[in-house]
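Visitor: predicted model follows, preceded by the sequence.
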Amino acid sequence: MPRFSKQDPRMQELDPEEVEQTAPDEHTRLLPNRLDSDRGLLAPDDPAVSPYNLWSIRFLQYLTIAFTLATFVWWILLLVSSFATPPGFQTRGSGFLSFGYASLTLANMLFTLLFFGVPAKAVRLLSIFMSAILVLDMILVLSVQKTRYEEGWVGAVSVIWALLMSLWTLMTDHIVKWGKAEEEERLTGRAETRRTLLEWSSVMLSTVAYAIMSVALFLITLNIILRALDAAVPPPGKLHWVDSNKYRVHVYCHGNTSDAVPTVLFEGGASTVEHQLWDFAENGLKNGSFPRYCFVDRPGFGWSDTAPSPSSAGFVVDAVSEALAKAGEKGPWVLASGGIGSIYSRVFSSRHGDTVKGLVLIDPLHEDLLNEVGASGRGFLLWLRGILSPLGLDRVPGAIFRGRTSRDRVYGRAAWQSGKYILAQLQESLVAGSFTRRDVEASRGIQNKDTPLVVISSGSHIKSSGRWERKQRDLTKLTDNLRSWDIVDFAPHEVWSTFEGREKMEQRLKQLVHA
């Protein structure tokens, strides 16, 4: 029967009941099961020609939505854990690798839903590549003791889930392709080989998206391989469990033990103490300036594990004190620290009373400047660096083209590129203006006023900032026993990087140790 509209004059000549039967409705126009229709095959562009007609395809889509929601919840939990660790979600590494896998998995699922009805061969090929890379990642994460220990169950679940969802995408695209061809053959008589402009655009966008994700996974794999190689570098000291066996802290001591002569306890600034002060400590020991020295890696630095968030100066000092006690190191101490490390040394000094026989602060950071450390912009950049750190955008080229070694990456000049270090810096930034400032201000009130104090300042820093000079002067009043305030001309913030700075530091340490 020919199809007429209700406005057609010929329709007006028909009986009203016949008109209602003739006019297309939802059943005759859109549903594919037209067993009662004599219209024959449909046009390829008819909206009724769709893989969604099959219940299996619709069920597959609902499952994909459920998996996407589960991935989103996991992604949120990992995002929160960077700032405040939920119970049971602590990792002894950075946690950024797990977040990276969760982000890639979430992107994969969203693109799968977005281009669900437009299967593409390029997407299937890239999904096969991603699945193969994820199998290799899973093997590396689970088989290498160091990465398995640092990533924990959170990292294992993240990489396994990423692999399963990659395989799900591959299966989904293949089944939708089959369903689309099946419906086209049933309703139009042949499988459609043409694509509309919208479909071609969808294929191009999905291919580009999966190509970017494939490159990201390849870079992550290279970075994991570097981490596996770095695991072969042994710590010079020992690792001790702290905070109810939640994580380990590295302690290293060298020299002759004496109850009469203090041990120098070094604390680094914004970098690892090994990179900044280890060579200086060894030279001082050889020159006889002090008979013994120790250093402790703050959580997240060097060989130490990361601590749960939040982690203020008070928490860090408690962990350092516990690790020293378990290592059998009871002092007495002369503390030597630079930059922001002086914040931790001051809190340590106030909590250990008579065991601290001297305090050497090297261009120290004043508590009034902690707000700059905790600035929101700095915190955001650290977080951004953290989520990009699994890609190894600086570590991989450094290893290939710049000759960076495993020791460089663990504690040397490239240590700042590791996810653990970035997380430790982020934790420091998040609480610098609140908990840490409260800890250091409280330490000032209970500091033993008889403790000998030496302040060594950067001449270049003081000349460039009057505010820095005023804060350095204020720090000379921490105790009533100031031995000297030395300003090393032309020395940068890292005073030990110049010969004059090292000479002055060694001289002052020798005086305090042998006083």
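Guide: That came in fine, so what should we check first? Numbering: from 1, shown residues only.

Visitor: make it CA atoms for all contacts and neighbour counts henceforth
Guide: Noted.

Visitor: can you pull out the strands in this structure?
Guide: 238-242, 247-255, 263-267, 292-296, 333-338, 356-362, 453-458, 482-488 (DSSP state E).

Visitor: distance from the fourth one to the middle of the chain?
Guide: Translated: strand 292-296. Strand 292-296 sits 29 Å away from the centroid of its parent chain (C-alpha atoms, centre = their mean, to the nearest Å).

Visitor: which other helices and strands does it contact?
Guide: Where contact means 3 or more C-alpha pairs under 8 Å, 6 or more residues apart in numbering; DSSP states H and E, strand 292-296 is packed against strand 247-255, strand 263-267, helix 273-287.

Visitor: centre of the chain to the last one, how far?
Guide: Spelled out, it's helix 273-287. On the basis of C-alpha atoms, centre = their mean, helix 273-287 sits 31 Å off its chain's mean C-alpha point.

Visitor: next one: stretch 219-229
Guide: 15 Å.

Visitor: buried stuff in it?
Guide: By 16 or more other C-alpha atoms under 10 Å, the buried positions in stretch 219-229 come out as Leu219, Ile220, Thr221, Leu222, Asn223, Ile224, Ile225, Leu226, Arg227, Ala228.

Visitor: another structure for you, compare them:
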Amino acid sequence: MVTLGNSSNKDIQDVERDGQSSHDREADERTSLLHEHRPPPNRDGYLDPDDPAVSPYNLWTVRVLRYLTLFFFLLNFVWWVLLLVSIFVSPPGLHTRGSGFFDFAFVTLTGGNLLVALLFFAEPSKAMRSLLGVVSFILLVDVIIIVSVTKVRQEEGPVGIASVVWTCVVALWCIGTDNVVASAKKEEEERLTGREETRRTLKQWLEVLFGTIILSVFVVIAVLMTGTLIIRARDASLEMSGERYRVDGGKFSVHLACVGNVTHKDGKRVPTILLESGENPSEAAFEPWLYSTLNNKTIHRYCYWDRPGYAWSDNAPSPHSAGMSARILSETLARAGEEGPWVLVSAGYGSIVSRIFASIHMHEVLGLLLVDPLHEDLLHRVGAPRRGFLLWAHGIISPLGLYRIPGALFNGRTREDRVYGVSAYQGGKLIKARLQENLVADSLTKNDIGSARAILDKKTPVVVVTSGIEAKTDRDWEKKQQDLSTISRNLVDWTVVNKAPHEVWQTFEGREAMEKGLKALMAATKPSK
């Protein structure tokens, strides 16, 4: 109940009828406002309902609540800016193993709730309180999902958990504040006008209407975010081959799997194939092709991993370059107890990572198979500002699940599709990984690969398999493929597969050419002791 002060309605009426100054009565929390506006009362001693003095702001309680709401809004804005910055550069303590887009979305929703509360503070509404109650309940469900599902909890971390709890608490705060203002408004109207005002002006109706519409949108947003969280919880149950290893001082984990047995020939260890995916997770189709070569006895053993943000791997702190990925791969292999020699098989952007890895481990890398590889001179395409903005925008709306929810409900998309398959590109983690690649492609990554090209042993056997479609439609791509065939003096083979797309393994002819190149490469390598 809101305190009415020490003066009763009768006392106020007596003071007004006698024409006494408001200074003659004991000061209370309304005094300062009544001093500023002292309108003449009606004949019955009450003020007109439209008089500016009839306001819930007469109470210190209401004014303090408004100041606190404003303070929370400013505090939330600072937190919002920090989370926005952390997408591009991770401040100490703010890195999450997930994409960070969910944290940002929750804090954005908090800012929206507080802004609505401030804009329509003096016009409380049951409809708005009801909608805020729905938002609070949905957010409570989000808290339960994040805390109870281990993988989601690990990805969101303390930052994500704090963000969703903060959003839930603020929604409850807005409900409580609106209730207090409604009670104060009623009591001030009864005290100063003699009755509770039931009518609203057109301006007041419009304020309530706009507030209700905005909060209705917030309800829809909260429902969509919860749907996406449910899908994430479902996907977390998908089993994987291999293991996840904590790297970079335990900041995040990456996935590594090895298939086949260590084999020796003539007393020497046969090289293990190390697979590096292109622009999509290798599990989608690249790794299954390599598994078929294992069954064909072309190779005896291979390992594959997911770069940070891909498939089962966590996101790395920002910024993250191809050189950093190569060093993380080195650490992961060491933690898994895997040893060379290696033959590297890579595609697209992954070829940049493989070439850097080869320069770091020159004596352990016995050959490279580059499948329609990206040339360092074309990294500016990966780092194009427009591409970066679109990735960022796509990431910001990814918590809404605008593609994933319909895909799961109506298009039969499975967990496999979302984790590493055709729908993987819609997930926040992969979007964040691609954004990280974009941000440093033409700077850190270009420097890394420039050094790697100079360092690479020029006797290393190399096979290049090029997409004929890409070569025919992009003259620069064709020229750069030819240049990549010269990174070593020991070019074993360069094949252009005429009808193959960028992901060459998607066609039978492409898979044949790749297996043929891999056989030639294995024959050209010399196993180590």
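Guide: Yep, that arrived. Note that this is a predicted model, so its numbers are computed, not measured.

Visitor: wouldn't Thr188 of the first structure be in contact with Leu42 here?
Guide: Yes - applying C-alpha atoms under 8 Å, one finds Thr188 of the first structure in contact with Leu42, separated by 5.0 Å.

Visitor: who touches both of those two?
Guide: The contact sets of Thr188 of the first structure and Leu42 overlap at Val49 (C-alpha atoms under 8 Å, 6 or more residues apart in numbering).

Visitor: need the buried residues of stretch 219-229 of the first structure in a markdown table (columns: distance to Trp468 of the first structure).
Guide: Below are these laid out as a markdown table (distance: C-alpha to C-alpha, whole Å):
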| residue | distance to Trp468 of the first structure |
| --- | --- |
| Leu219 | 42 |
| Ile220 | 41 |
| Thr221 | 44 |
| Leu222 | 43 |
| Asn223 | 39 |
| Ile224 | 41 |
| Ile225 | 43 |
| Leu226 | 40 |
| Arg227 | 39 |
| Ala228 | 42 |
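
Visitor: Gln472 of the first structure: which of these is nearest?
Guide: Arg227 (39.9 Å; C-alpha to C-alpha).

Visitor: I'd like the distance between that closest one and Gln417 of the first structure.
Guide: 12 Å (C-alpha to C-alpha, to the nearest Å).

Visitor: does Pro32 of the first structure touch Leu54 like I think?
Guide: No - if you go by C-alpha under 8 Å, Pro32 of the first structure and Leu54 don't touch, sitting 9.9 Å apart.

Visitor: which one of those two has more residues nearby?
Guide: Pro32 (18 against 15; other C-alpha atoms under 10 Å).

Visitor: quick one, what contacts the more buried one?
Guide: Per C-alpha under 8 Å, 6+ apart, neighbours of Pro32 of the first structure: Ala48, Val49, Asn53, Leu187.

Visitor: same deal with Thr332 of the second structure?
Guide: Counting by C-alpha under 8 Å, 6+ apart, Thr332 of the second structure has contacts Tyr245, Arg246, Val247, Val254, Leu256.

Visitor: tell me how far the aligned partner of the last one in the first structure lies from Glu267 of the first structure.
Guide: Residue correspondence, TM-score structural alignment: Leu256 of the second structure in this structure matches Val251 in the first structure. With the distance defined as C-alpha to C-alpha, Val251 of the first structure ends up 12 Å from Glu267 of the first structure.

Visitor: same check, this time on Leu369 of the first structure
Guide: 19 Å.

Visitor: identify the spatial nearest neighbour of the alignment partner in the first structure of Val141 of the second structure, chain neighbours not counted.
Guide: For Val141 of the second structure, the aligned position in the first structure is Leu136, judged by TM-score structural alignment. With sequence-adjacent residues excluded and distances taken as C-alpha to C-alpha, 6 or more residues apart in numbering, Leu136 of the first structure is closest to Thr221, at 7.7 Å.

Visitor: quick one, what contacts the residue nearest the centre of the second structure?
Guide: Centroid check for the second structure by C-alpha atoms, centre = their mean gives Phe101 as the closest residue, at 2.7 Å. By C-alpha under 8 Å, 6+ apart, the contact list for Phe101 of the second structure reads Ile87, Gly395, Ile396, Ser398, Pro399, Gly428.

Visitor: how many neighbouring residues does the residue in the first structure that the second one lines up against have?
Guide: Right, the one you point to is Gly395 of the second structure. When the first structure is aligned by TM-score structural alignment, Gly395 of the second structure is paired with Gly386. Residues near Gly386 of the first structure, counting by other C-alpha under 10 Å, number 27.

Visitor: kindly report the same for Ile400 of the first structure.
Guide: Neighbour tally, Ile400 of the first structure, other C-alpha under 10 Å: 10.

Visitor: residue in the second structure paired with it?
Guide: Ile400 of the first structure maps onto Leu409 in the second structure, by TM-score structural alignment.

Visitor: ok, its match to Tyr245 of the second structure distance?
Guide: Leu409 of the second structure is 33 Å from Tyr245 of the second structure, by C-alpha to C-alpha.

Visitor: now the common contact residues for Val251 and Glu267 of the first structure.
Guide: Counting by C-alpha under 8 Å, 6+ apart, the residues touching both Val251 of the first structure and Glu267 are Phe295, Val296.

Visitor: and these two? Which one has more around it.
Guide: Higher neighbour count among Val251 of the first structure and Glu267: Glu267, with 29 against 24, using other C-alpha under 10 Å.

Visitor: re the thing from before, the match of Leu256 of the second structure: what's it in contact with?
Guide: Per C-alpha under 8 Å, 6+ apart, neighbours of Val251 of the first structure: Gly237, Lys238, Leu239, His240, Cys294, Phe295, Val296, Asp297, Ala323, Leu324, Ala327.

Visitor: ok, and the closest non-adjacent residue to it?
Guide: Here the residue nearest Val251 of the first structure, using C-alpha to C-alpha, 6+ apart, is Val296, at 4.7 Å.
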